[in-house]
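Trainee: sequence and predicted structure, then a few things I'm wondering about:
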Amino acid sequence: MNARKSIYNILSGLLGQGIAILLGIMIPRLVIVNLGSESNGLLSSVNQMLIYLNLLESGVGTAALQSLYRPVAEKNISKINSILSAVNRFYKRIGIWYLLTVSALALLFPLFLQSDLPFSVVCPVVLLSGLTQAASFVVCGTCRLLIQAEGQNYVLNNVQTFVSVFTAIGKIVLLLQGYHLAAIQTMYFAVSLSQFAFIRFYMKRQHPWLNFSAVPNHGALSQKHSVLIHQISGLIFQNTDVLILTFACGLKTVSVYTMYVMLFGMIATVISTVNSGMSFVMGQTYHTNREKFFRLYDAFETYNMALTFSLYCTAHIFILPFLKIYTRGVTDINYIDPRLPFLFTTTYLLSNGRSAAQRVIEYAGHFQKTQKQSLIESAINIFVSLICVFRFGIYGVLLGTIAALLYRTNEMIRYASENLLGRPPWITLKKWGSYMALYLVNLAVFWNHPINQLNDYGSLIIAAGIICLIIVPEFFILGSLVDKTSFYYCRRYLQRKKQILS
């Protein structure tokens, strides 16, 4: 059953992301062409600021999710309801504070923004964007946690796919009709409300035993403050760059930055979708069968890293040819920079390549024991970024992120290996070294390849598909050679499944 859920989660997630990527690629260009790079930069800056407001959640979601894995695996309805009751009460308070904070931000942000965009546009864009998240906390935040703990991410994926398609079409129509950003955000807010209401209705119908008024188990959220420290660190290295660039370099530079983030972030989303499809299995197994968990962990680490390195290698090869076509005719700022792909892929490899270690730390609940390292990571990022941005611009903030990730990724792998897995960290670092060597070999092979001269989407997509079909198996074969134990474990698992099906 868990294997089937994982497959559903992954397939539905990949389908949704594929559709979202195809539609989503069109929208930033339409915004840039019809409204200018400043408007595109504004949307990115507002989204990044609102992500920081999610700190009001105080780590409740992650702490509750880890607490839910055991009772969900044991089908303990009483414990599930007590945890969800505590979360529901907290989320209602968060929604109120979020709304008040967003209202203040909508009034103040336009006053400090260096932009030609009028107050009448910036203020409603900020307000409507924030109202969407506030409604999410109040209406369906608790239900989302139970869906994730039960491994039914495919429900969220399917709903999100529908919403993504509908809103993307709506944005395209509104942009082509000449509407401004406030109208677009109004449409998105209305669609999001219907999505949240459906999720709550669905869970109440599927689980009639749900009782958000049960005696709350506040103890299940005891780790929320330690989780919050980790969330602050994560938000800093993921989102500080945009805020620093907004005020140090302007919205046009932000638009360049977010263009690369959008494209490389699509790869991150695909990888995250695959990972989240299996996360509930690993979370439940950690608390019920530790020996089996260690085998799952090794296989997950090996092949997740293979997927990460192979997809980013393909993206690195094709991002500049794609951007040349994508930004054709845009003259207010240059989007083509050969140095940026190296800096961006370094940040994403360091971030995604440590996800296995990060997950086992979360499953073990070692938030408080690792919060010191998380704070150091944040300090390094801010310090280096602020020093370098005024000298190196966009390169400076990326150097700050890389410096922080070099420290934290190495520390996270060391901690997970020595304290939770009972093994030396070189086992993981050996995989890193092997994958990185193959990554560089592939880049060297395609550095001056004729694909760099392709000038239409059709040829580029076909070439990318062919190269991807070559590169991905390379990394998976290398992973199987480096970690033969995981290869044999996966092969035996697939053989057993095949026998059951036959």
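Mentor: Good, I have the coordinates. Numbers count the residues shown, from 1 in each chain.
Trainee: can we go C-alpha only for contacts and neighbour counts from here?
Mentor: OK.
Trainee: buried sites along stretch 119-128?
Mentor: 119, 122, 123, 124, 125, 126, 127, 128 (16 or more other C-alpha atoms under 10 Å).
Trainee: next one for the comparison:
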Amino acid sequence: MNKSRTQNSVLTIVTSGVRQGLTLMLTFVSRTIFIKILGAEYLGLNGLFTNILSILALSELGIGSAISFYLYKPIAEKNIERIKSLMVFYKKCYRIVGGMILVLGSAIIPILPKVVNFDQDLPVNLYVIYFLYLLNTASSYLFFAYKQALVTANQEQYKIEKISIYFTFINCIVDILILIIFRDYYIYLIFKFLLVLTKNFVIAVKIDKEYPYIKEKTYVPITKTEMRLFFKDIGSVSLFRIGSVLFNTTDNIIISILLGTIVVGYYSNYYMIISQITMIVGIIIKAFSAGIGNVIAKESKTKQFKIYTQLDILIFVITTICATCLFQLLNSFIKLWLGGVNKDYILSQPVVLFLCINFYFDMTTQIANSFREASGNFETGKSLQLIGGIVNIILSIILGKLFGLAGIFVATIIVKGLITVTPFLMKVSRDVFGFGKWKLLKRYYFNILILIISLLSTWIIGYKFHMRGIIDFCIECAISCIVPMVIIFIVYKNNHEMQELIHRFYKKKG
């Protein structure tokens, strides 16, 4: 029996949520052992090379987003031949991308010594370490990974999450054993690479069983006209992606050059926690994204906007609670976790505030972006991210030299707020939903006001418990969860979209 959009979304959220929760828990275990055995220098190197390779992944240029858009309709119509054609084309594109990553990644090897900035040299070969990271990134594009697009577009991500859960556990155990037994960074990275290959292969076998028709050799190649249209859409998506990457993956490089690679290691613990929370919220967004494509294909503009407002307020509630908890608890947690190792692992509270606001911006614009992509409005806002990304690099360097780490992150907040988020929401309001420019923007800035009230109220109430013992941390956790929920309830208890959303979930539960 076919499942509804909501049922598929909930299944994906539950299974992916279990996997991500396990990942978060096990990551802390392996990260703790990593720090105690290898230290902050290697942690900084890990963060730096990961960021460099994220920039190289720009070679993908939004092919995945464009293919997902083209898959929505044939999936809804059960057009197997069309799906086969797109998947073969997708496979060829990703093979090219993998090759480009290897070539471009190899080309920047000579400049590595200028980017890596330590007070003293590490007893490892930077070029070998970097090349292992490069192979890890390129292999995902060269082998199997393209098949996951079909599962995601079909809202059946839950079918492969069990495999991801198993490999999350295996990866953590292997990490710990390698670190304890060999205490060697080379062996650690080699095993990570082998596990990525194995995981992608196992998932590919599972997908082949679920969708056996994608293994068939007969297919109708897409036409040159379709290919031109496809690459036109990729051109629009790529500008958006380039800007996003310039925003989100250049900070570690700037930190390494201006402040030292070891500072990247200190920051990377905060980044790890925030990115794990980002992934958990992202699971919810991603689970609904394919459903959004289905809504765009079948429903009226009025129904589309109704569903948008429900999803928007859901993500707002989740993100506000998460941002409040992160702001209040991050330093308290880091002190309990690593404060005994080195007090330098604890960053200033203003830095934490800027990281949380950045997290809020990223999460709360994702539903609008999902509607933009699912509706095929790839032209909308395509240059905003690129312009913002370039300005962000320039401003981060200027403010980083003046104010250090806080200056780098406040630059991102200023640029996102003024150059990307505000005009982007105005364009989505007009192009996707056909309203005036201000409809989405007024909703968004009212929600930001509620976020500010939540952050201030929680800080005032929880300050006397901040960065103390384990009992105080537990009390701080309770305050950080309860205060934003109470504020949101008071403000939105009579909100129509909130009531509709609650009714929808109770209906499905019943």
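Mentor: Perfect, I can see it now. Just so it is clear, the structure is predicted and the values come from calculations on it, not from any experiment.
Trainee: TM-score for the pair, please.
Mentor: TM-score of the superposed chains, computed with TM-score structural alignment, normalised by the length of the first structure, equals 0.92; 494 aligned residues with a C-alpha RMSD of 2.3 Å.
Trainee: that older thread, now the buried residues of stretch 119-128 of the first structure as a markdown table including distance to residue 311 of the first structure?
Mentor: Output for those, formatted as a markdown table (distance: C-alpha to C-alpha, whole Å):
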| residue | distance to residue 311 of the first structure |
| --- | --- |
| 119 | 41 |
| 122 | 36 |
| 123 | 38 |
| 124 | 38 |
| 125 | 34 |
| 126 | 34 |
| 127 | 36 |
| 128 | 35 |
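Trainee: my guess is residue 172 of the second structure contacts residue 26. True?
Mentor: Yes - between residue 172 of the second structure and residue 26 there is a contact at 6.0 Å, judged by C-alpha atoms under 8 Å.
Trainee: need the contact list for the spatially most central residue of the first structure.
Mentor: With distances taken as C-alpha atoms, centre = their mean, the residue of the first structure nearest its centroid is residue 269 (5.5 Å). Shown in contact with residue 269 of the first structure (C-alpha atoms under 8 Å, 6 or more residues apart in numbering): residue 17.
Trainee: what do we get in the second structure for it?
Mentor: The equivalent of residue 269 of the first structure in the second structure is residue 279 (alignment by TM-score structural alignment).
Trainee: if we can go back for a sec, what distance do you get for the residue nearest to the centre of the first structure to residue 343 of the first structure?
Mentor: Here the distance between residue 269 of the first structure and residue 343 of the first structure works out to 19 Å (C-alpha to C-alpha, to the nearest Å).
Trainee: what range in the first structure matches stretch 140-158 of the second structure?
Mentor: Residue span in the first structure matched to stretch 140-158 of the second structure, by TM-score structural alignment: 136-154.
Trainee: starting at the chain centroid, how far to the matching stretch?
Mentor: Relative to the chain's own centre, stretch 136-154 of the first structure is displaced by 17 Å; criterion: C-alpha atoms, centre = their mean, to the nearest Å.
Trainee: the helices in the stretch 301-450 of the second structure, which residues?
Mentor: 301-338, 349-364, 366-374, 382-403, 405-415, 422-431, 439-462 (DSSP state H, counting those that start in this stretch).
Trainee: what's the mean distance for the fifth one versus the first structure?
Mentor: Meaning helix 405-415 of the second structure. On superposition with the first structure, the mean distance recorded for helix 405-415 of the second structure (mean C-alpha distance after the TM-score superposition for the first structure) is 1.3 Å.
Trainee: residue range for that helix in the first structure?
Mentor: Using TM-score structural alignment, the partner range for helix 405-415 of the second structure is residues 394-404.
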